[in-house]
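**Q** Based on what follows, work out the 3D shape:
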Amino acid sequence: MAQYRHVTYNPVSPKPIDWTHEREWRWPLRNAPALDPNDLPPDIDNLPGLELDGPILNGIGAVVKTATQAERLICDILTQVDRGDVNEHRYEFVLALDSIASMADIRDREALEDAIDAGRIDLAPYFAISKDRAEELSEQFRQLVKSVEEKAGPPESGEIGGCWLWITDNEHEMTPALLRYNFARVTKEGNYIVELYEYSDLRSLAQREEMTLKLAERLEGEHGVHATYFSVLASDDPNGVPLYNGDELDNRKYYNFSDDADDY
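**A** Predicted structure coming up:
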């Protein structure tokens, strides 16, 4: 648990010492194994680090430099919540500093608080989809998949494997709706994949990939949902290899956080 580290403080001595500005809360790393700093960890999920579990850390706010970074961070936070890594109350808001007016134009504390409130992005609405709305969207999705299956023609033979719809926009309300009714799930890599139960099991992998691209086009046209396909050759495990995905992914809303992680 958190420990308070004291510093010297004696305001009534002949020569007062006041280092209260250096007082801070520290969260120590417990039971850290002895690791050679030159060795890579065998499993990134087991990399020693600070334990940030527990209700004491709920309501965290994150501050980043730009609106683009804020959008990427929100995407990452939603993935952590949807994958079950953290609860939905862990993060409360994200604030991009470039959304705040110049500090020189802010003359008093009240104006500063107003500017911060105006620029902060509240995360609660992302988790506030109602049961009725989720049910409505899930049924619309199911009917859409059924329509694609009915129009696909006879089954074609070929390679076998798993094929899923890959939603690359986890901020759209369709995503939590499909998660709520177990149509969708999040893989270890953070990919939002949707089971397509309406597809015939007799269809080849290539045919189902083509059908899923058509499904993605209709989802974007009718609901504004960005998606493509995700498939694994000769396996029904979405965490398997080799992996395949549609070429359209390059134009989708999908982020790689490693490139500018130092900016957070």
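**Q** C-alpha only now, for contacts and for neighbours.
**A** Fine.
**Q** who's in contact with residue 146?
**A** 198-199 (CA atoms under 8 Å, 6 or more residues apart in numbering).
**Q** Distance check, it against residue 173.
**A** 21 Å (CA to CA, to the nearest Å).
**Q** try residue 115
**A** As judged by CA to CA, residue 115 and residue 173 stand 28 Å apart.
**Q** Also residue 73?
**A** Taken as CA to CA, the span from residue 73 to residue 173 is 18 Å.
**Q** Same check on residue 48?
**A** Residue 48 is 35 Å from residue 173, by CA to CA.
**Q** this one next, for a side-by-side:
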Amino acid sequence: MSRHDITDWIIHFVHKRNSENDPLEFSRDWEETMDYIEFPDNFKFDGEPMFQTDIHAEEAYGLESDAGAMGVLKKILHDGIIKSGWSYRNGNPTIYGPKSAVCFTEMPLYALIEYSKDRNNDNYIEPYGIAFLKNELFEAGARPVIYGLSGIHREAIKGDKHFGIGLRTLSSDCGIGLKEMYRYVYTSIKTHKRIDWTHEREWRWADLEEKFEFAGLPFYADNDEFKFSKIIVLVKTNEDVQDIIEHIQHLYHSKSTNYGTEYNLTTIANTYILSIEELSKFDKDPDTIKLDDLPLNAIPKLSKIKVKQETIEKVKNAIKVASEISYAECERVFNEKGDVGGCGWAYVVTYVTNSEITQALIDLELASSYGTGYYYIDLGKSFPAQSLEVDEPGKIKAAEYLTKELGQYFTTHWKWD
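**A** Model (predicted):
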């Protein structure tokens, strides 16, 4: 149907991290422990809580508790999963039933841009998000929400068969079963205390069949249930576009997270990054523009870096020399000090993503990463010592040589054994 207010794209918008509405933050008992308290990500349909969040993986990424929308977006892309949640507002869950949900909107792009300006509250809407084709998201299980009930809103109390199956559950006589309850949005239009979110044209997704071990919708994370042929990442500025391109290029090179989640490289390669700042270049009315109106071939995406054979040979030779330099320096330090100090390893790394040198290292299988933001460089042989004090000086010398020889910045990263 060719209606102006209908779009083929559905958007998950990203907002800044708000610890007041993050159960991992407000459920922590700061007086008793610095550790996180386990919090149920979902419930089984018999009411048994499901703890699916890997706290170590969450902590390992290093997202600040007050991270802005851009930082949150980059973590979502890194994880390859849009985490489902209970949509806390003022400390109270707004998702009903046993299943947490991922929220989307069917509002066209022009409406969302205007809405974000009107709300003027970056805890809710900012021009950062991920857009999916509606038909593909529907096939993955997402559905429009249900605004209000035909009867009276009543929540389950003790004695009701729905009581305790989730953080907040509708009474069994309301007419919505446990499997559809995640879609319900409390709505009160006629009363003096108006609660009306219908303008958001919301969709939600929940793992109703309990197919995933994690809590969330996989889009980059490879899985056997569904794939997304293409996505559009929305950012605020042209500078953000370059940042995201480098970020997802790094994910593409990594092939998986450091916790073993493999990426769907086809979806990453078919990711388009659209800057709201750049919309003016399209010959479209900003008051009516939709994602459907934009030619995808005019929106930036990953481009394959072509590596010349002479670059391949130059990199191979440089790594060989760097390996010899590293070994010789480690041997010198060992002969001078012995195998002293704590045990550990040092690595030569580079943070440069979109370069011919890095691509050559990837092609030669001399560089590897796991979505960490940098590439580990394989120098080949290492000096046989356990001491970090012996290993690190050699890697520093190798990094200095590679920086000078290849014209790209290399440095070191180390860790204790």
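**Q** Look at residue 48 and residue 173 of the first structure and report which has more neighbours.
**A** residue 173 (19 against 15; other CA atoms under 10 Å).
**Q** Spatially nearest residue to the more buried one (excluding sequence neighbours)?
**A** residue 129 (7.1 Å; CA to CA, 6 or more residues apart in numbering).
**Q** Please, which helix or strand holds that neighbour?
**A** Residue 129 of the first structure is part of no helix or strand, with elements assigned from DSSP states H and E.
**Q** In the first structure, what range does the helix or strand where residue 116 of the second structure lies match?
**A** In the assignment (DSSP H and E), residue 116 of the second structure maps to helix 109-119. Across the first structure, nothing matches helix 109-119 of the second structure (TM-score structural alignment).
**Q** residues of that helix that come out buried?
**A** Residues of helix 109-119 of the second structure classed as buried by neighbour count (16 or more other CA atoms under 10 Å): 109-113, 115.
**Q** again, but for stretch 165-176 of the first structure
**A** For stretch 165-176 of the first structure, a neighbour-count test (16+ other CA under 10 Å) marks 165-171, 173-176 as buried.
**Q** Over to stretch 236-250 of the second structure?
**A** For stretch 236-250 of the second structure, the neighbour count (16+ other CA under 10 Å) marks 236-237, 240-241, 244-250 as buried.
**Q** next one: stretch 93-109 of the first structure
**A** Neighbour-count burial for stretch 93-109 of the first structure flags 93-97, 100 (criterion: 16+ other CA under 10 Å).
**Q** Out of those residues, list just those in helices.
**A** Using DSSP state H, no member of those falls within helices.
**Q** Can you tell me the closest non-neighbouring residue to the residue nearest to the spatial centre of the first structure?
**A** The geometric centre of the first structure, computed from its C-alpha atoms, lies nearest to residue 79 (CA atoms, centre = their mean), at 2.4 Å. Sequence neighbours aside, residue 190 is the residue nearest to residue 79 of the first structure in space, at 6.2 Å (criterion: CA to CA, 6+ apart).
**Q** Near the one you found, how many other residues are there?
**A** 14.
**Q** and residue 135 of the second structure, how many neighbours?
**A** Taking other CA under 10 Å as the criterion, the count of residues near residue 135 of the second structure is 13.
**Q** Can you pull out the residues in contact with whatever helix or strand it lives in?
**A** If you go by DSSP H and E, residue 135 of the second structure is part of helix 134-139. With contact meaning CA under 8 Å, 6+ apart, helix 134-139 of the second structure is reached by 8-10, 226-228.
**Q** do that again at 10 Å, thanks
**A** 7-11, 106, 131-132, 140-144, 203-205, 217, 225-230 (CA atoms under 10 Å, 6 or more residues apart in numbering).
**Q** mind listing which of those are in strands?
**A** Among the contacts of helix 134-139 of the second structure, the members found in strands (DSSP state E) are 9-11, 131-132, 143-144, 203-205, 217.
**Q** will you turn these into TSV that also has distance to residue 25 of the second structure?
**A** Formatted as TSV, these follow (distance: CA to CA, whole Å):
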residue	distance to residue 25 of the second structure
9	33
10	29
11	26
131	28
132	30
143	29
144	30
203	26
204	24
205	24
217	22
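**Q** Could I get the contacting residues of the nearest residue to residue 416 of the second structure once chain neighbours are set aside?
**A** Spatial nearest neighbour of residue 416 of the second structure, chain neighbours left out: residue 344 (4.1 Å); criterion: CA to CA, 6+ apart. For residue 344 of the second structure, the contacting residues are 385-392, 414-417, by CA under 10 Å, 6+ apart.
**Q** Look up how far residue 109 of the second structure lies from the closest residue in space to residue 142 of the second structure that isn't next to it in sequence.
**A** For residue 142 of the second structure, ignoring the flanking residues on the chain, the nearest one in space by CA to CA, 6+ apart is residue 205 at 4.2 Å. Remark: distance between residue 205 of the second structure and residue 109 of the second structure (CA to CA) = 20 Å.
**Q** same thing with residue 406 of the second structure?
**A** Applying CA to CA to residue 406 of the second structure and residue 109 of the second structure gives a distance of 44 Å.
**Q** I'd assumed residue 184 was in contact with the residue nearest to residue 79 of the first structure.
**A** No: judged on CA atoms under 10 Å, residue 190 of the first structure makes no contact with residue 184 at a distance of 12.0 Å.
**Q** now the helices for the second structure?
**A** Using DSSP H, helices in the second structure cover 23-26, 55-61, 69-79, 109-119, 134-139, 238-254, 265-269, 309-337, 356-363, 388-406.
**Q** and the fourth one, what other elements does it pack with?
**A** Just to be clear, that refers to helix 109-119 of the second structure. Contact here means 3 or more CA pairs under 10 Å, 6 or more residues apart in numbering; DSSP states H and E; on that basis helix 109-119 of the second structure packs against strand 9-13.
**Q** what's the strand it packs on aligned against in the first structure?
**A** The aligned range for strand 9-13 of the second structure is empty, by TM-score structural alignment.
**Q** helices and strands around that strand, which ones?
**A** Where contact means 3+ CA pairs under 10 Å, 6+ apart, strand 9-13 of the second structure is packed against strand 102-105, helix 109-119, strand 129-133, helix 134-139, strand 202-205, strand 231-235.
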